[in-house]
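Q: Dropping the sequence and predicted coords here.
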Amino acid sequence: MNAPAFPGLASVLDDVGMPEALARDLLDAGRAFHARGLLAATPSFRRYDSDELGACRGSGAFPAFSITGGACALNCKHCRAGILKPMIPTGDPAAFERKAREMIASRGMRGFLLSGGSNPRNEVPFEPYLPVVARLKRDHPGLEVLVHTGLVTARRAAALKGAGVDVAMLDIIGSARTIREVYHLDRPVADFEASLVALAAEGLAVVPHIVVGLHFGRLLGEHEALDIIARTQTESAILVVLMPAYADPGFGRVDPLEAASFLAAARARLPDRRLLLGCARPHGPDRALIDVAAVLAGLDGVAYPADEAVRAARALGRPVDRQGACCGAASCARAA
C-alpha cells in the first residue's frame, strides 16, 4: 500500500476496519482519479453534522419534494416508501407553486428535487407539475430542478425537457428477478435501458442510479446495470447502498466489504463518467467503511460524507469541495 506516501491514511483504515488487501485494490482502482477533488454534497434534505466540514442545519436552500406525499403504489420491498417520508409533500400543483415561490423568497431556495412514489408501472406522475416547473424556471432562470422520473417513454422524456428540467434521475436495475421480487413490477430490464436512452436522447442531463444490494441485501444485476449505463451517453452516475432501516425485515445486511469492492468495479467500468456515492446508504460503521472506500476508489463525490472519508481524502491530497446541493445537480454542473 506504500502507506508512508499517504500520512494519516493508515489510521483512517484502522478506524473503519478496512482489510489491507481491500485497501490496496481500492487504491489501485482509484489511483488515476486521485488528482481530482472530492465533492462533498450536503443538500438541505436533512441535518448533517461533521467534525471535519461543520454542520448543515437544513436551511431549505435545496429541499426534496414528493408529488405523492408518503404514498407509493409499488411499495417496493427495499424501501416501502420510507425514503419519501422526510420529503416535503407538494400538495396539488397550485399549492406546490405557492410553496416553491415562498421558499425562494424567504429561504433563498436555489433548487429542488421533485420526487414521489410510483404508480404500478414504476412511473412517477410528474406531468401535472411540469407547467409549474416551466414557470419557476422562467422567473428564476438559475433555479436547478432535478426530477426522479421512474420509467419514461420518449413522450414523457420530451415533456421533461420542454419544461426546463435540469437533471433527470432514475434507478437502473440489471436483474429481472429483482424487478419482479423486490419491485413487485412486471416489466423487463430492457424498459429501464429504454428509459435511460429516451432521457439522454432529449439532451437532458441524466444521472442513473444503481442500488447496491437491492436483491434482499445481495448483489444481483449490479454489474449488468453498469453495462447498461456504459452503453448510454451520460456524464455521471450515482451509486447508493441498500438501507436496512427502510427495507423489509426479510432483507439481509449488505456486506460492506462487498459493497466497497463494487465501488472499485464501477470506477473501472465507468472511467469516463463522474461517479458519486449518493445519500442513501447504511448508517454507523458500515457507512464509514463504504465512504472511505469511495474515496480510495477514486469516486468523484460523496453525499454527507463520514468524517473518516474526509480525512482519507485529505491524506490522499484530494481537496474537498463542499456544495449544498444534491450530488446529482452538483455532478452535472462540475462536468459541464
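A: Alright, I've got the coordinates. Numbers count the residues shown, from 1 in each chain.

Q: Please make it C-alpha for all contacts and neighbour counts, starting now.
A: Fine.

Q: Give me the residue at the spatial middle of this protein.
A: residue 278 (3.6 Å; Cα atoms, centre = their mean).

Q: Check this structure for its longest strand and report it.
A: If each strand of the chain is counted by residues according to DSSP state E, the longest one is strand 205-212.

Q: and the gap between the residue nearest to the centre of the chain and residue 104?
A: Between residue 278 and residue 104 the computed distance is 25 Å (Cα to Cα, to the nearest Å).

Q: show me where the stretch 51-200 of the chain has strands.
A: Using DSSP state E, counting those that start in this stretch, the strands of the stretch 51-200 of the chain run over 54-56, 64-66, 88-89, 111-115, 144-148, 167-171.

Q: Work out the gap between the first one and the centre of the chain.
A: Relative to the mean C-alpha coordinate of its chain, strand 54-56 is positioned 20 Å out (Cα atoms, centre = their mean, to the nearest Å).

Q: Against that first model, consider the following:
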Amino acid sequence: MKSAIGIDPSSTLPISVTKSCPMNCGHCGGHYIKHMVHIDDIEKYLDRYNSFLVSGGMFPSGEIPFKPYLEKLRQLKETHDLKYNFHIGFPKNPPYELEGIADVISFDFFGDKDVLKELYGIDRTPEEILDSILPLNVKKVPHVTIGVICGKITHEPKAIDILSEYFNSIVLNIFIPTTGTKYSDCQPPLLEEVEKIFDLASKKFEKITLGCMQPKGDYRKKLQEIVSNYANFIVKPFDKNYAFDGCCAFYQ
C-alpha cells in the first residue's frame, strides 16, 4: 500500500476574475464561483495568503477573462512574493499572456469531445485542448473529474491514455452532485469504478493526486481508503495528516 501524502489546500485562496458565470453547466451551475473572492478584493487578503487559485466564470467561447487583471496580478506578485495557480477554461489559442505570471496552470481535460459538448456546449476536441496548453512555457497540470456526467464513467480511461503521452502527473477529482444543478439528483460514481480509474492512472503516471473535489461524508472516507493504494497525494485527507499546504498543483 502506498503512503499517500496529505495536502491542506486552505492556505491557497480561490479568487475569481468575474462575479458570476454565464454558463449553466450540469455539474456546477455557477454554484462554486459564489464562494470565491473577487479579484477586486485580493488586497484585503495579502496579510493572510501568499498563494492564490485564479479562475472565474467562463464565456461560451471557453475563455476566462483574465487579461484585464494580469498587470495587477503581476505587480502584486513582485511586491508580495505571491504564487498563482491559474485554473483556465478552454481557450482556442495558447494564453501566452499567463507566462511569467502563473506559477502553474491547471486545466480540465476531456477525452471525448461529445462529453465536453454536453457539459459546456463548447466544440473542442481533445487535441485542440492540448494545442492550447502544450506550447505554454509554464508548469501545466491536467485535471480529470471522474463521473462528471451524472456520476457515469464516460471519457475518463481515454483521457488518461491521451494525457499520459504528455504529462507525468495528473489530478483526479470526483463528481459531486450539487444542489440546484442539472445533475443534482445524480449519485457520485461507484467506488469500484473510481478504483478502476485510479488503478489505470497508476500504471500511466508517476504522480497521482486525489484533488479537492470529493463528495463528503462516508463516501469520502471510503474513497480515500481505496485510492490510498494508488495515489501519491490526497487533498483534505480524512485523518487531517497534512504534509503540504496550498493547491495540490504546486506539488505536481
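A: Received, thanks. Small disclaimer: the values here were computed from a predicted structure and weren't measured.

Q: TM-score for this pair?
A: Put the two chains on top of each other and the TM-score (TM-score structural alignment, normalised by the length of the second structure) is 0.91; 250 aligned residues with a Cα RMSD of 2.0 Å.

Q: ok, back up a step: Throw the strands of the stretch 51-200 of the first structure into CSV and include mean neighbour count, thanks.
A: Output for the strands of the stretch 51-200 of the first structure, formatted as CSV (neighbours: other Cα atoms under 10 Å):
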stretch, mean neighbour count
strand 54-56, 13
strand 64-66, 24
strand 88-89, 20
strand 111-115, 25
strand 144-148, 22
strand 167-171, 23
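
Q: Turn those strands into a markdown table, including distance to residue 189 of the first structure.
A: Converted to a markdown table, the strands of the stretch 51-200 of the first structure look like this (distance: least, Cα to Cα, whole Å):
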| stretch | distance to residue 189 of the first structure |
| --- | --- |
| strand 54-56 | 38 |
| strand 64-66 | 26 |
| strand 88-89 | 30 |
| strand 111-115 | 22 |
| strand 144-148 | 18 |
| strand 167-171 | 11 |
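
Q: closest one to residue 269 of the first structure among those?
A: Among the strands of the stretch 51-200 of the first structure, strand 167-171 comes nearest to residue 269 of the first structure, with 17.5 Å by Cα to Cα.

Q: tell me the contacts of the aligned partner of residue 260 of the first structure in the second structure?
A: Using TM-score structural alignment, the partner of residue 260 of the first structure in the second structure is residue 195. By Cα atoms under 8 Å, 6 or more residues apart in numbering, residue 195 of the second structure lies in contact with 226-227.

Q: so which helix or strand takes in residue 195 of the second structure?
A: Using DSSP states H and E, residue 195 of the second structure sits in helix 191-202.

Q: how close does that helix sit to the first structure?
A: When the first structure is overlaid, helix 191-202 of the second structure sits 1.3 Å from its aligned residues on average, using mean Cα distance after the TM-score superposition for the first structure.

Q: and that helix with strand 139-146, angle?
A: 150 degrees (axes from the mean of the first three to the mean of the last three Cα atoms, to 10 degrees).

Q: other SSEs contacting the helix or strand following helix 191-202 of the second structure?
A: Later in the chain than helix 191-202 of the second structure, the nearest helix or strand by DSSP H and E is strand 207-210. Helices and strands touching strand 207-210 of the second structure, as assessed by 3 or more Cα pairs under 8 Å, 6 or more residues apart in numbering; DSSP states H and E, comprise strand 169-174, strand 233-235.

Q: Mean neighbour count, the ones you listed: which tops it?
A: Burial of those is given as mean neighbour count (mean count of other Cα atoms under 10 Å); strand 233-235 ranks first at a mean of 26.

Q: Which strands and helices lie in contact with that strand?
A: strand 5-8, strand 207-210.

Q: Same list, those strands, but as JSON lines with mean neighbour count and distance to residue 115 of the second structure please.
A: Output for these, formatted as JSON lines (neighbours: other Cα atoms under 10 Å; distance: least, Cα to Cα, whole Å):
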{"stretch": "strand 5-8", "mean neighbour count": "21", "distance to residue 115 of the second structure": "30"}
{"stretch": "strand 207-210", "mean neighbour count": "24", "distance to residue 115 of the second structure": "21"}
